[in-house]
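Engineer: Below are the sequence and a predicted model for it; my questions follow.
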Amino acid sequence: MSAARPRVVIVMGVSGVGKTTLGSALAAALGWRFEDADTYHSPANIAKMAAGVALTDDDRAEWLEILAELIARAVQDGGGLVLACSALRESYRTALGVGREGVALVHLTAPPDVLGARLTRRAEHFMPPALLDSQLLTLEPPQGALVLDATKPVPELVRSIRRHWDL
């Protein structure tokens, strides 16, 4: 990640950690656009996850390409973008452009019991709680990310991000 002020902030972490909640709050505070990477999954990928089957790297390839283009356009245009995206593996983050000028990464973390409880309460999402263990096993903790505790209040997390990058 660059020390320069980012034009794109990717909020990453496993399912249920609060990426969408924090990402949308951060975007609102900054006056930036918010996108949730989940909305870019193909119907086939959504059906697979809803059935409790973890996606493969091949399943994610087209999705990552679409997201990478979204990020590249935001950096090029100079407009602010906050993207909520699992980005669990280093190879996915590289494909998204993490490490390039203008792209910053926030890694949200929470204890497994908190994640499980959040997923159980979340009724309108395609990702079942049964896939949490798979996500935790897949997660490759990022280097150089701003790591935040997702059990903290959202306004506090937004302030931490803004302070970290002087946004």
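Structural biologist: In hand now; what should we look at? Numbers count the residues shown, from 1 in each chain.

Engineer: Every contact and neighbour count from this point should use C-alpha atoms.
Structural biologist: Will do.

Engineer: What are the contacting residues of stretch 130-140?
Structural biologist: Applying C-alpha atoms under 8 Å, 6 or more residues apart in numbering, the external contacts of stretch 130-140 come out as 13-15, 49, 52-54, 88-90, 115-116.

Engineer: Going by residue numbers, what spans are helices in this protein?
Structural biologist: For the chain, the helices defined by DSSP state H cover 19-30, 43-50, 57-77, 90-96, 112-121, 132-138, 154-165.

Engineer: Run through the neighbouring helices and strands of the last one.
Structural biologist: Packing partners of helix 154-165 (3 or more C-alpha pairs under 8 Å, 6 or more residues apart in numbering; DSSP states H and E): helix 19-30.

Engineer: and the helix it packs on with helix 154-165, angle?
Structural biologist: For helix 19-30 against helix 154-165, the angle by axes from the mean of the first three to the mean of the last three C-alpha atoms, to 10 degrees is 60 degrees.

Engineer: Below is structure B, check it against A:
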Amino acid sequence: MTDKSGSAQQAVIVMGVSGCGKSSVGALLAKRLGLRFVEGDALHPPANVERMAKGTPLTDDDRWPWLTRIGHDVAAAQGAGEGIVVSCSALKRSYRDLLRREAGGALHFVYLEGSHALLLSRMGGRTGHFMPVALLDSQLATLEVPTGEPGVVTVSIDQSVEDIVGDAMRGLAPSS
């Protein structure tokens, strides 16, 4: 899809395990790109949030409807000629493939990569989030790193949010 100026509207999933900064990076990336930001966690059904809050990892069966909804939201934005940035863990290749199919068009991923120690520190320092630190290891065990997949930009989180977003924008920019 293109906007009125003729430039392509982007659809971007900011992905990674809990604590990597998906929400902060996604919101700032969307602002800098002039796109709408959607907090993927807000699209989880209440039962999923309750499971995670109790320290119970989600199963694939828990995740499929949530991922489908995110893909539909991306497709709807693209169908309306709008770009969109969504935060979503997208931990497995099969999850990303489902998002690509449901989105029905070009979909980019910004993979936020960081060390276990840094992720643990960030999770331990935040307040008001339903995801307990205890689930980090299960997310890391589930993660299938997206290296080599089409449309994926990998960015280290061992820097400021502004620098992470700058790296993401450079990675998303069309090649000359």
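Structural biologist: Good, I have the coordinates. Every value quoted in this text rests on a predicted model; they were computed, and no experiment measured them.

Engineer: TM-score, when you put one on top of the other?
Structural biologist: The TM-score (TM-score structural alignment, normalised by the length of the first structure) is 0.91; 164 aligned residues with a C-alpha RMSD of 1.8 Å.

Engineer: would you turn the contacts of stretch 130-140 of the first structure into TSV with neighbour count and distance to residue 103 of the first structure?
Structural biologist: Listed next are the contacts of stretch 130-140 of the first structure as TSV, based on neighbours: other C-alpha atoms under 10 Å; distance: C-alpha to C-alpha, whole Å:
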residue	neighbour count	distance to residue 103 of the first structure
13	27	16
14	25	20
15	21	22
49	17	28
52	16	32
53	16	31
54	18	27
88	20	16
89	16	17
90	15	15
115	20	26
116	21	30
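
Engineer: any chance of the residues you listed in CSV, plus distance to residue 41 of the first structure?
Structural biologist: Output for the contacts of stretch 130-140 of the first structure, formatted as CSV (distance: C-alpha to C-alpha, whole Å):
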residue, distance to residue 41 of the first structure
13, 17
14, 16
15, 14
49, 10
52, 15
53, 14
54, 13
88, 15
89, 17
90, 19
115, 22
116, 22
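
Engineer: ok, of the residues you listed, which one's closest to residue 153 of the first structure?
Structural biologist: Closest approach to residue 153 of the first structure among the contacts of stretch 130-140 of the first structure (C-alpha to C-alpha): residue 115, at 15.2 Å.

Engineer: Kindly confirm whether my reading is correct that the closest one touches residue 17.
Structural biologist: Yes: the pair residue 115 of the first structure / residue 17 is scored as a contact, 5.9 Å apart, by C-alpha atoms under 8 Å.

Engineer: Tell me, how many residues neighbour residue 31 of the first structure?
Structural biologist: 11 (other C-alpha atoms under 10 Å).

Engineer: corresponding residue for it in the second structure?
Structural biologist: Matched by TM-score structural alignment, residue 31 of the first structure corresponds to residue 34 in the second structure.

Engineer: okay, now the aligned partner of residue 63 of the second structure in the first structure: neighbour count?
Structural biologist: Under the alignment (TM-score structural alignment), residue 63 of the second structure pairs with residue 60 in the first structure. Residues contacting residue 60 of the first structure under the criterion other C-alpha under 10 Å number 14.

Engineer: dump the residue contacts of residue 75 of the first structure.
Structural biologist: Contacts for residue 75 of the first structure were tallied using C-alpha under 8 Å, 6+ apart; they are 7-8, 102-103.

Engineer: If anything else comes up later, I'll come back, but that's it for now.
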